[in-house]
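Trainee: Pasting the sequence and the predicted coordinates here, then a few questions.
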Amino acid sequence: MAMRMSGLMSGMDTETIIKELVSAKQTKVDDAKKAQTKLQWKQDAWKELNTKLKNLQAKYIANMRFTSSYSKRTTKVSNSNAVSVITGENAVKGVQSLQINKLAKTGYLTGAQIKAADGGSLTAASKLSELGVTGEGTFNITAGGKSVDITVNGDSTISDVLNKIKEAGVNASFDAKNQRFFVSASASGADNDFSITASDSTGDAALAALGLKVGLTGDKGDKATLAKYQEYAAFYVSGDDAATLANINKDGRITKDIESKVSSYLEQYKSLLSTKSDAQKKIDEINEKYKDSSLDTVENYTKQLEAKQKEKTELEEKIKNLTDGDEKDTAQKELDTLNEKIKTLSEKKADAQSLKSAQKSITDADTKIADIQKHITVTEGTDADGNATYTAEATQTLKDQVNNSYLSQAKYASDVVTSINNGTYTATGATKISGQNAKITLNGAEFTGTSNVFEINGLTFTALSETKAGEDITVTTEDDVDGIYDMVKNFLKEYNSIINEMDKLYNADSAKGYEPLTDDEKDSMSDSEVEKYETKIKDALLRRDSNLSTISSALKSIMSGGVDVNGKTMYLSDFGVETLGYFEAPDNEKNAYHIAGDPDDANTSGKSDVLKSMISNDPDTVIAFFSSLSKNLYTKMSDLSKSVDGYRSYGNFYDDKKMTSDYNDYKTKISELEEKLNDYEDKWYSKFSKMETALAKLQSNSSAVTSLLGGS
């Protein structure tokens, strides 16, 4: 606001005079602002109440109108240490008999403690030669239908072995502190168990050195590994490789293995072609960029950049010490030029590095492709749309490798079975828990699974321990009386809170004569006085509000009304749910409902609990009544919150659009009134200013005349 100085010549308090002159217009501005503030408070009050009404409808009423919401059941078991049960919505009521025959187990191998030949500790980087492994041997990991051959020699590291084991889909780690391998199946169950079998004597020696050779006989024998050895030993025909391979391939496993490897090699081949293509595009791009110049080596650019960076550092130091302006400007220009050269060299170095990397990518890809082509023969073509196509078949080299691998497994498996039969097979101290399926018997029917969790007819059983011989666990599923009761109780609690608040707002004391305070009025009062004054207004904002009355009356009417249940009209009172007597209920709580026998309600806790008794003895009637009551409430609340053009948005119980429009109208009106006020005020200041100017001239003329008269 501009500072005005007035009354200097006249001696009049023009500020006060003008303030009085414009007071009428100032009052109009203040009245409009007060009305706008009051409307904003009313909006806030409705927003808060609207949120509570919407929550009541969405959280309780919307769900309680469906009979499925009352399908709450609970299950008890006679031995909770053996099984836990989760009751689903579709669980069938009744008493069932359960036995836990077997628990699911996860295949888990704990390796024997191993030692380096020199007695030192081993790490993941240690080579197998430190364990005394010489020559090249192979062992096989089979898990979940996937089989991986692991070929090792003295130069292989413990880390190499771990990575290969993990390729089979099992978990594996090496504990350097305990100097042991740990291997486990990815999931529980017999189908997910794994086996580790040697394919030759050197592979067996490697397993022994790694502490992974397990016992195969007795109660603690590894069933999966033994079964694998026995299976392949049965395939073996001494001196007849063709017959052995034919036996192994009866189920097509060799054929499938070759096909799988061909597919894997082909994917690698296509990926490498893509890598080469991308690298060539990069090379062509760089060559095009430098077609009119030459690109040096990365090493030479590195040397040049080091020299330029040194030169830059020296120049920057020189500039710091210069005091002459012209010299400093010249040096700065030189530095700018140098920075451009460094930028250009850096870009060229980056391009040279990219070119070098792209060329290496092509060379490496060619090397890998050449190796792949030893295993597959690829035929390239194009489809009808001109896209490249690739087909592949196994080379004789690949077929020989796979066949020899299976022959080796079968031959060595035969040797292992022979050694088991004659008692010469030895393990290394590794222990193995075999993967096992869970098995339970429910009502005489047997169920098996790879985990200890069974979902049967709406119930989820989690087996925790095996039952003793002859022990039956009683499983009892029944209606969850407390669950249904609590749902109704929580709904009534929420409803009571809202209906009491609505009654309090509607019946609030009048705040006639109270209007929002201006800033000047607030300055003359303490904070507590302002808060008390404004609370008086806010509490009465919805007093006798017609919209509030409509909503409140509609809810009360439905809650007190009857509901048809199987041809009989029933009321909340039939379920022990009633309001208190008129003189018994506190003010603004006369429409709240109380449940007879509710231990949390001091007013009715001593009465007989009709609701809970009916839920236990006649749940169908309770469900039919409360679902119908909720449907009626939901329909009415949906009608009350329909969209009304220009007045109400969908889902709101008050005229939010109208209030927003009115609020914006007040903003416009206030702006116009303030503009008129300022113009009116400026007009009076202008008039008084002219008067002051005239008085100043009059005084100046009078002084001049006096001066002339005095001079004569």
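Mentor: Looks like it came in fine.
Trainee: Going by C-alpha atoms from here, please, whenever you check contacts or count neighbours.
Mentor: OK.
Trainee: measure residue 378 to residue 451 for me?
Mentor: In this view, residue 378 and residue 451 are 44 Å apart by Cα to Cα, to the nearest Å.
Trainee: Let me fix that, I meant to ask about residue 348.
Mentor: Here residue 348 is placed at a distance of 61 Å from residue 451 (Cα to Cα).
Trainee: Against which helices or strands is the top helix by length along the chain packed?
Mentor: Counting by DSSP state H, the longest helix found in the chain is helix 656-711. Counting contacts by 3 or more Cα pairs under 8 Å, 6 or more residues apart in numbering; DSSP states H and E, helix 656-711 packs against helix 14-21, helix 23-56.
Trainee: Looking at those helices, which one is packed in the most?
Mentor: Mean neighbour counts were compared across the helices and strands packed on helix 656-711 using mean count of other Cα atoms under 10 Å; the top stretch is helix 23-56, at a mean of 17.
Trainee: and the angle from it to helix 656-711?
Mentor: Interaxial angle of helix 23-56 relative to helix 656-711 (axes from the mean of the first three to the mean of the last three Cα atoms, to 10 degrees): 160 degrees.
Trainee: Following the chain past helix 23-56, name the next helix or strand.
Mentor: For helix 23-56, the following helix or strand on the C-terminal side (DSSP states H and E) is helix 62-64.
Trainee: try it against this one:
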Amino acid sequence: MAIRMSGMVSGLDTEAIIQSLMEVQTTRKTKVENNKTKLEWKQEKWQDLHNKIYKMYTGSLSNLRLESAFNTKKASSNNDSKVKVTADSKAVNGSNTLKINELATSQYVTSAQKEDLKASTTLESIGFRLPSTDEDGNPVEGDVITIKNGTGDDAKTVELKVTKDTKVSDFVNSLKEAGLTASFDEKQGRFFISSTNSGKENAFTITTNHSEDSSLQHLGLAEIDENAVDIEGGEGMAIITAKDSEIIFNGAKLTHSTNSVTVNGISLELQGKTTGDEVINIQVSNDITSTYDMVKDYIKEYNELLKEMNALYYAESARDYDILTSEEEEAMSDEDVEKWNDKIKGALLRRDSTLGRLLNAMKTTLHTSVEVDGKKYSLASFGISTSSDYTERGLLHLWGDEDDEYGSTQDDKLKAALEENPDVVGKALSQIFKNMYDSLTEKTKAIDGLKSAMKFYNDKQLTKELEGYTQDISDWEKKLSNMEERYYDQFTSMEVALSKLQNQSNSLSSFMPQ
């Protein structure tokens, strides 16, 4: 690094002079940095707003465009202790009868009690001896416990070859490997084994290749095959076989592997069996309250989003607000700094053309009319409209809604329409909301060089502009560094020239008479 002669001869404060010269140029770099900061804030604003619009677009609005969303049903029974009922849009209004003959159960096996049996106990230590021949006198390699979980093609089979070192824990691990729930309780001296799922298709078997003096007998168990029956064992082995649920629904016998059964759009959660001639009545009807609340909730979500979009688009200008310098921030309180920056951020999307098009798409499509069975309908047909207050800028009100200050004084047209003709309401409103959904879908299409697919704003353009600012700042840093170095070189050259001139003057003066 060159040695700088800072005013040693001239007596000038060259550091201060150069700093003053650089300030003008540095201000231009600062302006670029401020523009980048504002653009970063704008990007954050768009990302946040996009996420909110996208949530509504893919959530509630996507659902409301479907006619089935308005065909909500409710179901009730006269015996909730034995069956819980719900209904989907496919359920048919009317009465149904139900008898519950059997509940689905898993298979349970509890071994006979074996005292002093531990998880580490070997079968040989409790008296089991490997046989040398089978029942027909043929030589065998040893005892094999076969565990089969399930009855269909997906059944899993695990074989445990019993040796003199086979332990109780090995048997439990094999049961678990087959997909069963299994444990050994040392205090009780019993195995507790069950299928993971209910129903006959999930039944299991535990067998050996020796029916007499098998390893199972020494474990307090017997051969459990597909012909097993329920056994109440007391201190002996107990079995509860797997069962399917069996119901009589509107006279038809239906079986299922679980107690959750769906019939013709009606979901049944079976909880108890009916007895004798007992019949449960199930009633299905339109769920007007659910449909009404769905529309009401959407209007609330739409209004909250529209308020934010309007506030950003119609924001007051922040032209007189510049990014604060570090010195200015130090002279202000944290609260004042935050308010200052929020003022700038709040105006970044003011009169933004992309935001304007989104607002127009949302407002315009919701105020169009559709035709159902030869008759025109709009949101206003069902008591959904804007108020006369222009400052609301398109907020929706639901007539008859007690939570709506404007709409609460009006007749509840939506509820009346749902009670009178729910099919027309569903067809009309779903078409209107579909129009809005389709309009927003158009706004999510990719534009080469400007925006990505499924984005409501020009994300690519913002990224490209930010990259441009980053490059400009880098260029300015190099330019300022070179400029500062040039100034120092020039002042150094001046100091050298003055030094030479001074030396020459001193030399000449030495020849002058004193």
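Mentor: Structure's in. What do you need? Note that the structure is a prediction, hence the values are computed from the model and not measured.
Trainee: returning to that earlier point: including distance to residue 538 of the first structure, could the helices and strands packed on helix 656-711 of the first structure go into JSON lines?
Mentor: Written out in JSON lines, the entries for these read as follows (distance: least, Cα to Cα, whole Å):
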{"stretch": "helix 14-21", "distance to residue 538 of the first structure": "31"}
{"stretch": "helix 23-56", "distance to residue 538 of the first structure": "7"}
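Trainee: For residue 389 of the first structure, which of the ones you listed is the nearest?
Mentor: helix 23-56 (59.8 Å; Cα to Cα).
Trainee: Need the counterpart of residue 454 of the second structure in the first structure.
Mentor: Under the alignment defined by TM-score structural alignment, residue 454 of the second structure is paired with residue 651 of the first structure.
Trainee: Next up, the contacts around the closest residue to that match other than its chain neighbours.
Mentor: Spatial nearest neighbour of residue 651 of the first structure, excluding adjacent residues (Cα to Cα, 6 or more residues apart in numbering): residue 641 at 4.8 Å. With contacts defined as Cα atoms under 8 Å, 6 or more residues apart in numbering, residue 641 of the first structure is in contact with 648-654.
Trainee: in terms of contact, does residue 403 of the first structure touch residue 254 like I think?
Mentor: Yes - using Cα atoms under 8 Å, residue 403 of the first structure is in contact with residue 254, at 7.4 Å.
Trainee: Which one of those two is surrounded by more residues?
Mentor: For residue 403 of the first structure versus residue 254, the count of surrounding residues by other Cα atoms under 10 Å is larger for residue 403: 22 against 18.
Trainee: if I look at that one, how far off is residue 111 of the first structure?
Mentor: In this structure, residue 403 of the first structure and residue 111 of the first structure are separated by 30 Å, where distance is defined by Cα to Cα.
Trainee: how about the strands in the stretch 51-200 of the second structure?
Mentor: In the stretch 51-200 of the second structure, the segments counted as strands under DSSP state E, counting those that start in this stretch are 73-77, 83-87, 94-102, 108-110, 144-149, 156-161, 181-185, 190-194.
Trainee: Residue 407 of the second structure: which of those is closest?
Mentor: Set against residue 407 of the second structure and scored by Cα to Cα, those come closest in strand 73-77, at 26.6 Å.
Trainee: buried set for the closest one?
Mentor: 73-77 (16 or more other Cα atoms under 10 Å).
Trainee: got the residue ranges for the helices in the stretch 201-350 of the first structure?
Mentor: When secondary structure is read from DSSP state H, counting those that start in this stretch, the stretch 201-350 of the first structure shows helices at 201-209, 223-235, 241-248, 253-289, 298-321, 325-372.
Trainee: equivalent range in the second structure for the longest one?
Mentor: No residues of the second structure are matched to helix 325-372 of the first structure when aligned by TM-score structural alignment.
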